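# For reference, the sequence and a predicted model appear below.
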Amino acid sequence: MPENILDAVPDDLGSEVFEEIVRSPGVRIERIVSKGHASPDVGWYDQDENEWVLVVQGRASLTFEEGSTCPLSAGDYVNIPAHTRHKVDWTDPDEITVWLAVFYK
């Protein structure tokens, strides 16, 4: 049976919600649900895996340690190579942002 990435969005979004959809030896796929969330002020995501991320609904902005920013709206995606330090600057505080993140080796 098909499922819909926009179904069953949690009511409580006091913190970001990370839900694993698929896991195999080389790939992990997550749905992330945000509303006004951002990365902590200190520190960066620095992952051993590559990450391809798509904003399915909503808006967000990423910042990379080297100084560039990447605003994202519904339908926008970005590929982040492993060990590219980055953080989520902002997600829309007025609208739920749904991400699809694909982590791969």
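Right, received. Where do you want to start?

# When you work out contacts or count neighbours from here on, use the C-alpha atoms and nothing else.
Will do.

# ok now do residue 81, which residues does it touch?
With contact set as Cα atoms under 8 Å, 6 or more residues apart in numbering, residue 81 has these partners: 49-51.

# With neighbour count and secondary structure as added columns, please give those in CSV.
Formatted as CSV, those follow (neighbours: other Cα atoms under 10 Å; DSSP: H, G, I helix; E, B strand; the rest coil):
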residue, neighbour count, secondary structure
49, 18, coil
50, 18, strand
51, 22, strand
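
# and these as JSON lines, adding distance to residue 10?
Shown next, in JSON lines, are the contacts of residue 81 (distance: Cα to Cα, whole Å):
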{"residue": "49", "distance to residue 10": "27"}
{"residue": "50", "distance to residue 10": "27"}
{"residue": "51", "distance to residue 10": "24"}
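
# Out of these, which is nearest to residue 25?
Using Cα to Cα, residue 49 comes nearest to residue 25 of the contacts of residue 81, at 11.9 Å.

# Okay, one more to line up with it:
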Amino acid sequence: MNLLKDLPDDLSKEVFDDILSHKQVRIERIVSTGQTTPEGDWYDQEDHEWVLILQGAGELTYEDGSVIHLEVGDHTNIPAHTKHRVSWTAPDQKTIWLAVFYS
């Protein structure tokens, strides 16, 4: 599988594809086209999450109000139970995230 190819045709919603799933790690490809986490909703995950932008751009907003803008090649680590949301993704292109969840 090529992470930048074989993209879904219907991108009216974000698309989540598991690449690998194991007891202590899960790798996921996420494809966004302007989608965001609904206002008032926060991710509060049991696992740590490391994310990398392979294509496009996006922003993460944390519960404390801090914002991180990510472009191609940018990555960040989100510790478990750090409340965050996707506050912006590029509306005019496909944003491809690689997310690694680990305990």
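The structure has been received and is ready for your questions. The model shown is predicted, which means the values in this text are computed figures rather than measured ones.

# follow-up on the earlier one: which of the contacts of residue 81 of structure 1 show up in structure 2 as well?
Checking these against structure 2 (both residues aligned by TM-score structural alignment, their matches' Cα atoms under 8 Å), the contacts still present are 49-51.

# all helices of structure 1, in order?
Per DSSP state H, structure 1 carries no helices over any range.

# Tell me where it has strands.
Using DSSP state E, the strands of structure 1 run over 17-23, 27-34, 50-57, 59-64, 69-73, 77-80, 86-91, 97-104.

# Ok, which of these comes nearest residue 9 of structure 1?
Proximity to residue 9 of structure 1 (Cα to Cα) singles out strand 27-34 among the strands of structure 1, at 7.5 Å.

# and the closest residue in space to residue 54 of structure 1 that isn't next to it in sequence, how far is that from residue 15 of structure 1?
Distance criterion Cα to Cα, 6 or more residues apart in numbering; nearest residue to residue 54 of structure 1, sequence neighbours excluded, is residue 77 at 4.1 Å. According to Cα to Cα, to the nearest Å, residue 77 of structure 1 stands 23 Å off from residue 15 of structure 1.

# of those two, who's got more company?
Higher neighbour count among residue 77 of structure 1 and residue 15: residue 77, with 18 against 12, using other Cα atoms under 10 Å.

# Please report how far the corresponding residue of structure 2 for the more buried one lies from residue 2 of structure 2.
In structure 2, the residue matched to residue 77 of structure 1 (TM-score structural alignment) is residue 75. Distance, residue 75 of structure 2 to residue 2 of structure 2, by Cα to Cα: 19 Å.

# Thank you, goodbye.
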